[in-house]
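Asks: Provided below are the primary sequence and the corresponding predicted coordinates.
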Amino acid sequence: MTGYVILNIAIMLVLLFLLFYMQRKHVSFTKRVFTALGLGIIFGLLLQAFYGAQSEEIVKSADWFSIVGSGYVKFLQMIVMPLVFVSIVSAFTKLKLTSNIGKISVLILGILIGTTAIAAAVGISSALIFDLEAVQIEQGDAESARADQLEETFGTIKDQTFPQQILELIPSNPFLDLTGARPTSTISVVIFAAFIGIAYLGIRRKQPEQAEFFAKIIDTLYSITMRIVTLILRLTPYGILAIMAKTVALSDFDSIIKLGKFVGASYVALIIMFLIHLLLLSLGGLNPLTYLRKAFPVLSFAFTSRTSAGALPLNIETQKKLGVPDGIANFAGSFGLSIGQNGCAGIYPAMLAVMIAPTVGIDPLTPSFIATLILVVAISSFGVAGVGGGATFAAIIVLSTMNLPIALAGLLISVEPLIDMGRTALNVSGSMTSGILTSRVIGDLDSDTYKDTSIKIEAEA
């Protein structure tokens, strides 16, 4: 380890101590998250300016930063399955999902898929306005390698039909899914927990004593699980600082500048779709500024970490602080991991399809092409769950369905991490929006809790 690497680690430790000092002085959680985000960007830029991109000093320093950043993400991923399982079963034992579970599921899925269709239209519009075409991008070694990888991935899923993808959601071994072994494990755990909850309701009618004992066990497990979530969420500012510093320090700014038009078009589409989320909340009679204030920590984490799954505990906690009941928050958060991702399964594949269409002689301005593309994106945003979700699978499914060359989806590999940050944040926002609107529609949203800006994320306690 060189002296420069030791110096970089020392500076990171000083910044971490500064965040700890702010916590000891009871600075608000949101302010600490915002400070961590800013410090991470500045530190990352300074590292690049001093050492140069991809230098040995930066790579080795980033490896050490990962102990804090990636370690934090792993802690969040550790609690995802227990949180989903216990929270949904608890919602049944507390009589919060007894009669509306079917309606809740349909509403959440409808909002997720509906907003993904809107996101596809936004992505198409952005690509057309910015006149994006795949032929404008030079294909180097990295792009060629990515193209080969996409072709290989497509070979593993091309024979999987839509019904087979749906069957992947059903848990054949719930204990395996509790380990998160499959891409669809989270949704499978939701289904398994719902079955246990329904079984509990039957036992409560016939054997109330056993049901009461079971409810006490679940209540105890829920309390312990939520305490673990609180402890982990307190690490959020530290995790964001380390993740952001590493991301910025390792970013390829030459490629970002070269492909600035594509990055800019992507973020214009992402921002417009986020504004549509706020508009939907406004139409539901809710103050979008209140949503922004309370959602900032989870959106910041999703942006920096690029993991919707890792953001799930903070996602659910934020929804609850916005007045969404536990059960609905868990359903919306869990379904949103793989179904109806506005950024990864909506905007991204739609923009790619418009960019690639001219290479095979298709006019992307044709109304029939646009209508078909929006429909394919909406349907595949549900089917993506059967093959693992994410932007890569969404792009493969949409492009293959539209008979467009899949390999060309690898052209943006050099700026993929930067675009993916915004996509992930939009995915999480879409998930939370579906939970809030569903609660509003069925009359279960606690409006006083939503409006109360003094209610903070529990990690501040």
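Replies: Cool, got the structure.
Asks: C-alpha only now, for contacts and for neighbours.
Replies: Will do.
Asks: Would you mark the buried spots in the biggest helix by length in the chain?
Replies: The helix that spans the most residues within the chain, counting by DSSP state H, is helix 56-93. Buried residues in helix 56-93, counted by 16 or more other Cα atoms under 10 Å: 57-62, 64-66, 68-70, 72-73, 75-93.
Asks: Counting neighbours, what do you get for residue 112?
Replies: When neighbours are counted by other Cα atoms under 10 Å, residue 112 registers 28.
Asks: same question but for residue 263, I mixed them up
Replies: 17.
Asks: That one contacts residue 421, doesn't it?
Replies: No. The criterion here is Cα atoms under 8 Å, and residue 263 misses it with residue 421 at 11.3 Å.
Asks: Now do the strands in the chain.
Replies: Taking DSSP state E to define them, one finds no strands in the chain.
Asks: Pasting the second one now:
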Amino acid sequence: MKSKDHHYIPNPREFTHEIAEETKILRQGITNGITRIYYPLDFRRNYSLKNMSNQLRDLLEKKLWLKILISMMLGVFFGLFLGPFGGYIDPASAEIIGEWVALPGYIFLGLLKMIVVPLVFASIILGVASSQSMSALKKTGLSTAIYFVITTAIATAIGIGMALYIHPGQYISGDLIESAMGSEVQVESTGLSFDHSILTIPSSLIGSLLPSNPLGAMANGEMLQVVIIAIIIGVALVSLNKDQSTPMVNFLNSLQAVCMIVVKWSMSLAPIAVFGLLTK
């Protein structure tokens, strides 16, 4: 047993060996760090096929964009194989195969169209209703709503003014439109005259922004009207007391959570949907 009064002097050979081991460990750590940054799959190493497939699967599980990108490339190649460019399958059979392959894409688009209106409706109401008082809402939500309505009105007025000035479609014959549409289209004479008064613009503008039937606007997917309805309902919720507004806020929170679950399902279907739609 060494005395505490004497300083311990390490063996120079052991001390040199310890320094070499620590330097080796440090060098290996730096190498592994650089490798993980620049080579996420590390193809330079002699890994087994199982380890390589596990790394690729982990990368795909975390990178949805990579799945979609690979699906796009596979969809293009498979579409070229089925199409006239490949010439391996007759056109009738290729069309049938393309329709069935695109079925996940139709489901994906249907889910998004189904969920977008309730998701936007619930999110906007909850965002407006999150204000604790009407004074806070006046500073943020009300100014945003007024800005949104004013810019929309300006854009609508510019569109109407340009239509009155340019007369779009005036120099297109009815026969050309009818042949392009592939069906019978009733077209008036090309000498169109707009004798609508400028005084009718405010009433038509308000009628397009505030629907007489909110449920009809939601069913028809009129997003501008849905947004305005949601803002109005959110402001009304802020003006209510907490006991009256809490049940509806809880319902909208549940509706938003359900919508996000459906969005998550649709996103998991996105790579297959992209493959099918590009193939078609």
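Replies: Happy to help now that I have it. Worth saying up front: this structure is predicted, and the values here are computed from it rather than measured.
Asks: What segments of the stretch 51-200 of structure 2 are helices?
Replies: 64-82, 91-101, 103-129, 134-139, 141-166, 174-181 (DSSP state H, counting those that start in this stretch).
Asks: Relative to the whole chain's centre, how far out is stretch 66-84 of structure 1?
Replies: 14 Å (Cα atoms, centre = their mean, to the nearest Å).
Asks: what's the mean distance for it versus structure 2?
Replies: Following superposition, stretch 66-84 of structure 1 is found to deviate from structure 2 by 1.1 Å on average (mean Cα distance after the TM-score superposition for structure 1).
Asks: In structure 2, which residues correspond to that stretch?
Replies: Using TM-score structural alignment, stretch 66-84 of structure 1 lines up with residues 102-120 of structure 2.
Asks: by contact count, what packs against the longest helix of structure 1?
Replies: The contact analysis (3 or more Cα pairs under 8 Å, 6 or more residues apart in numbering; DSSP states H and E) places helix 56-93 of structure 1 against helix 3-24, helix 29-51, helix 185-206, helix 208-233, helix 236-249, helix 312-321, helix 326-335.
Asks: What residues does the corresponding residue of structure 1 for residue 238 of structure 2 make contact with?
Replies: Aligned by TM-score structural alignment, residue 238 of structure 2 pairs with residue 201 of structure 1. The contact partners of residue 201 of structure 1, taken as Cα atoms under 8 Å, 6 or more residues apart in numbering, are 92, 93, 98.
Asks: Could you check how far the second one is from residue 11 of structure 1?
Replies: Looking back up the chat, that one is residue 93 of structure 1. Per Cα to Cα, to the nearest Å, residue 93 of structure 1 is found 49 Å from residue 11 of structure 1.
Asks: go on, residue 110 of structure 1?
Replies: On the measure of Cα to Cα, residue 110 of structure 1 and residue 11 of structure 1 end up 48 Å apart.
Asks: Residue 86 of structure 1 too?
Replies: From residue 86 of structure 1 to residue 11 of structure 1 the distance is 40 Å (Cα to Cα).
Asks: same check, this time on residue 225 of structure 1
Replies: In terms of Cα to Cα, residue 225 of structure 1 sits 34 Å off from residue 11 of structure 1.
Asks: Who has more neighbours out of those two?
Replies: Neighbours were counted for residue 225 of structure 1 and for residue 11 using other Cα under 10 Å; residue 225 has more, 18 against 13.
Asks: where's the counterpart of that one in structure 2 relative to residue 241 of structure 2, distance?
Replies: The equivalent of residue 225 of structure 1 in structure 2 is residue 259 (alignment by TM-score structural alignment). Distance, residue 259 of structure 2 to residue 241 of structure 2, by Cα to Cα: 27 Å.
Asks: what comes into contact with stretch 124-142 of structure 2?
Replies: 227, 230, 231, 233, 234, 235, 237, 238, 239, 249, 252, 253.
Asks: Buried ones among the residues you listed?
Replies: 227, 230, 231, 233, 234, 235, 237, 238, 239, 249, 252, 253.
Asks: And these, which is closest to residue 62 of structure 2?
Replies: Residue 62 of structure 2 has its nearest neighbour among those in residue 253, at 27.6 Å by Cα to Cα.
Asks: Can you report how many residues lie near residue 348 of structure 1?
Replies: 27.
Asks: let me redo that: residue 215 of structure 2
Replies: With other Cα under 10 Å as criterion, residue 215 of structure 2 counts 11.
Asks: ok, now which ones touch it?
Replies: By Cα under 8 Å, 6+ apart, residue 215 of structure 2 has no neighbours at all.
Asks: Residue 193 of structure 1 and residue 83 touch, don't they?
Replies: No. Applying Cα under 8 Å as the test, residue 193 of structure 1 and residue 83 come out as separate, 10.9 Å apart.
Asks: Residues that sit against both of these two, list them.
Replies: Counting by Cα under 8 Å, 6+ apart, nothing touches both residue 193 of structure 1 and residue 83.
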